[in-house]
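Trainee: coords please:
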Amino acid sequence: MNLDDYRLTGNRKIDLGEIPTTEGKTDENEKIRDEVIPPLVDRLQLLHQKLNAEEKHGILVVLQALDAAGKDESISYIFSNLNAQGLKVTTFGKPTEVEQKHDYLWRMMPALPARGEIGILNRSHYEEVIAPRVHDNVLLDGDYPAGVDEESIWPMRYKQIKNYEKYLHDNNIHVVKFFFHMSKDEQKRRLVERMKDPDKQHEFSFSDVEEREYWDKYQEVFEDMLNETSTEYSPWYVLPADDEWHTRRLVNEAMIDLMEKLDPKFPEMTGEDKKKLEEYIEKLENE
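Mentor: Presented below is the predicted three-dimensional model:
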């Protein structure tokens, strides 16, 4: 796969309506699941082990989409295979009363990975430039700096988010972002499937259907978000989410691509530690 076909780095503007939600890969689901993804997961596991052992770089993964687009499944089928000691998952919901008393990026701090970890955000700080715009929510008075109104606050927040992600990148926390681009028809099919299947009804929320009324507004806001916050150091990947297993393959490949560029290595013992190790090996072998 040519990841450049899906990666946005800010060098071009996109029209989200012209980007396909499917590449006709649904018929290949079983082959991708059984033959393509397992070796990719094996490669990702090894790279994660090295990343975790080296403790030089951290990776923050942003998963953003509408309901039923496949975020949870990506976590289940891909990231759950990684070493739990070097993995953390955070799901952002509606800000709590305490969170509303702080700046909108404040609640990001506990979710950030340490060097050596992969942190996964199921929804993220990007909710703060999505939900308020879609629903025309009035932000709190404290959210508006002097001279900023309900229109100018969004370009300001885009700039702040890019600066924040650059700050993380400069401190060896690398942000990679996945947008699950799903069609309205496919979302309907998946929601109906959940609603009719007793074993999946726990995954359904009535708000999932209610939010469909804002579909066009969401697409407009998503497009703006993708165009305004894609950078070379923190790219967005726009995934054809109608093709479930193909999308999971792309997430795997994008993660592998980033980690291979970071080139983590298992630490090697040197000096006195290496000498002591050799002594202890000899000691145990001679018992």
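
Trainee: can we go C-alpha only for contacts and neighbour counts from here?
Mentor: Fine.

Trainee: Which stretches in the stretch 51-200 of the chain count as helices?
Mentor: 71-77, 97-100, 131-134, 153-170, 184-196 (DSSP state H, counting those that start in this stretch).

Trainee: for those, which one sits closest to residue 232?
Mentor: Closest of these to residue 232 is helix 153-170, at 9.9 Å (criterion: Cα to Cα).

Trainee: Give me the buried positions along the closest one.
Mentor: Neighbour-count burial for helix 153-170, counted by 16 or more other Cα atoms under 10 Å, picks out 153, 154, 157, 158, 161, 162, 165, 166, 168, 169.

Trainee: Quick test: name the residue nearest the centre of the chain.
Mentor: Nearest to the mean C-alpha position of the chain, by Cα atoms, centre = their mean, lies residue 62 at 2.2 Å.

Trainee: Now it: closest residue in space, sequence neighbours ignored.
Mentor: Computed as Cα to Cα, 6 or more residues apart in numbering, the closest residue to residue 62 that is not its neighbour in sequence is residue 177, at 4.5 Å.

Trainee: where's that neighbour relative to residue 198, distance?
Mentor: The gap separating residue 177 from residue 198 is 33 Å, by Cα to Cα, to the nearest Å.

Trainee: which of those two has more neighbours?
Mentor: Ranked by neighbour count (other Cα atoms under 10 Å), residue 177 and residue 198 place residue 177 first, with 24 against 10.

Trainee: so what's the more buried one up against?
Mentor: 61, 62, 63, 64, 234, 235, 236, 237 (Cα atoms under 8 Å, 6 or more residues apart in numbering).

Trainee: Just name the closest of these to residue 270, please.
Mentor: Nearest to residue 270 among those: residue 61, at 33.6 Å, using Cα to Cα.

Trainee: For the comparison step, fold the sequence that follows:
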Amino acid sequence: MNYDTFIVPPGSNISLKKNYDPAYKTDFNQKADAAIKLQADIERLANYQNILYAQNTYALLIIFQAMDAAGKDSTIKHVTSGVNPQGFQVFSFKEPSTEELDHDYLWRTTKALPERGRIGIFNRSYYEEVLVARVHPEILKKQQLPYLPEGNKIWKQRFEEINGLEKYLVDNGVIILKFFLNVSKSEQKKRFLERIESPEKNWKFSDNDVRERVFWDDYMNAYEEVFNHTSTKLAPWYIIPADRKWFTRLVVANIICTKLQELNLQYPTVSEEHRQQLIGAKRILEQEDEPMNLKDKGKNK
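Mentor: You can find the predicted model right below:
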């Protein structure tokens, strides 16, 4: 599978409607085949995570952005089903708290960054500040900013700040993968209706979800601006077709595994002194069995 298809080329001006099909599924025609491939990648990810944790050099930050009902939660659940919780963390960012509004807009996500050796997932992220805040500019008035640049200068400023942050992170060993789950408006409607009609899914639905659909085109324009200004060589955006959840999970899992494979992760090598300590420890442990063996020999006489 050629994943260049899903990357937003740095410096480009893409159109979600023209360049990216939410229903695209490449040459995979059967969900059963995709399930086999997904399971293989789940196992690969578990193995890579073990080495990442042991090496303790890199951290992996995975960012998910999407419209409501695009499948972020289920994608995270399925793709990471085999990872060790000890080296894994997920943060979901919703409306900022009073404490968070008393800091700069990057504060709440920066303090949640994964440590070296760990995989961290942001379910929504600092990109909300150039998406939701752009569609609903009244949000900026709550952020207690010292001043607001005129026109669209605030968004250009934030794009530059975000690019600067991501370059800093990558330079310091935080590998960044950014996924936009590209669901169509018609598929979102279908999933909303399923949530309303299924009692076990009612809790997932809010009437605010329907109200936000009115701003669909505004959100698409805001996302395009984000992709065109923040898809960089160091941290490109991947636009993942999301009308078929099975295909979304397949692509996301394989991209994560491919990125970890590219890091050429290795288990740490021990010093000669440490190796000698291991040999000594092995000798001591093996000698613990000798008294038991003598007793057994006595019983057999």
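
Trainee: TM-score of the superposed pair?
Mentor: Once the chains are laid over each other, their TM-score by TM-score structural alignment, normalised by the length of the first structure reads 0.95; 285 aligned residues with a Cα RMSD of 1.6 Å.

Trainee: Which position in the second structure pairs with residue 266 of the first structure?
Mentor: With the correspondence set by TM-score structural alignment, residue 266 of the first structure lines up against residue 267 in the second structure.

Trainee: so which helix or strand takes in its match?
Mentor: Residue 267 of the second structure belongs to no helix or strand when assigned by DSSP states H and E.

Trainee: That one touches residue 55, doesn't it?
Mentor: Yes: when contacts are counted by Cα atoms under 8 Å, residue 267 of the second structure is listed as touching residue 55 (5.6 Å).

Trainee: Show me which of these two is the more surrounded one.
Mentor: residue 55 (16 against 12).

Trainee: how about the more buried one, what does it touch?
Mentor: Here residue 55 of the second structure is in contact with 117, 265, 266, 267, 268 (Cα under 8 Å, 6+ apart).

Trainee: what about the first structure, which of those residues hold up?
Mentor: Comparing those with the first structure on both residues aligned by TM-score structural alignment, their matches' Cα atoms under 8 Å, the contacts found in both are 117, 265, 266, 267, 268.

Trainee: Buried ones among those?
Mentor: 117, 265.

Trainee: export the kept ones among the contacts of residue 55 of the second structure to TSV and tack on distance to residue 35 of the second structure?
Mentor: Below are those laid out as TSV (distance: Cα to Cα, whole Å):
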residue	distance to residue 35 of the second structure
117	28
265	26
266	28
267	29
268	33
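
Trainee: All the strands of the stretch 151-300 of the second structure, in order from the start?
Mentor: Along the stretch 151-300 of the second structure, counting by DSSP state E, counting those that start in this stretch, strands occupy 174-182, 237-241.

Trainee: mean per-residue distance, the last one to the first structure?
Mentor: Strand 237-241 of the second structure: mean distance to aligned residues in the first structure after superposition is 0.4 Å, counting by mean Cα distance after the TM-score superposition for the first structure.

Trainee: count of residues packed around the closest residue to residue 175 of the first structure other than its chain neighbours?
Mentor: Leaving out its chain neighbours, the residue that sits closest to residue 175 of the first structure by Cα to Cα, 6+ apart is residue 60, at 4.7 Å. Applying other Cα under 10 Å, we find 25 residues neighbouring residue 60 of the first structure.

Trainee: Residue 60 of the first structure: what's it in contact with?
Mentor: Contacts of residue 60 of the first structure (Cα under 8 Å, 6+ apart): 112, 113, 118, 119, 120, 121, 173, 174, 175, 176.

Trainee: Pretty sure residue 205 of the second structure sits against residue 197.
Mentor: No: taking contacts as Cα under 8 Å, residue 205 of the second structure lies outside contact range of residue 197: 10.4 Å.

Trainee: Those two - which one has more neighbours?
Mentor: Higher neighbour count among residue 205 of the second structure and residue 197: residue 205, with 17 against 11, using other Cα under 10 Å.

Trainee: Please determine how far that one is located from residue 215 of the second structure.
Mentor: 18 Å.

Trainee: on that earlier part again, would you mind writing the ChimeraX command to select the buried ones in the contacts of residue 177 of the first structure?
Mentor: Buried subset of these, written as a ChimeraX selection, criterion 16+ other Cα under 10 Å:
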select :61,62,63,64,234,235,236,237
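
Trainee: what two of the contacts of residue 177 of the first structure are the furthest from one another?
Mentor: Every pair of those checked by Cα to Cα; the farthest is 64 and 234, at 14.2 Å.

Trainee: Aligned against the first structure, show me the partner of residue 33 of the second structure.
Mentor: Checking TM-score structural alignment: residue 33 of the second structure goes with residue 31.

Trainee: What is the burial count for that match?
Mentor: Residue 31 of the first structure has 11 neighbours, counted by other Cα under 10 Å.

Trainee: now do residue 66 of the second structure
Mentor: Burial of residue 66 of the second structure is recorded as 20 neighbouring residues (other Cα under 10 Å).

Trainee: That one reaches residue 180, doesn't it?
Mentor: Yes: contact between residue 66 of the second structure and residue 180 holds when scored by Cα under 8 Å: they sit 5.5 Å apart.

Trainee: hang on, isn't residue 260 of the second structure packed against residue 48?
Mentor: Yes: using Cα under 8 Å, residue 260 of the second structure makes contact with residue 48 at a distance of 6.6 Å.

Trainee: so how far is residue 111 of the first structure from the closest residue to residue 103 of the first structure other than its chain neighbours?
Mentor: Excluding the flanking residues, the one nearest residue 103 of the first structure by Cα to Cα, 6+ apart is residue 143, at 7.4 Å. As judged by Cα to Cα, residue 143 of the first structure and residue 111 of the first structure stand 22 Å apart.
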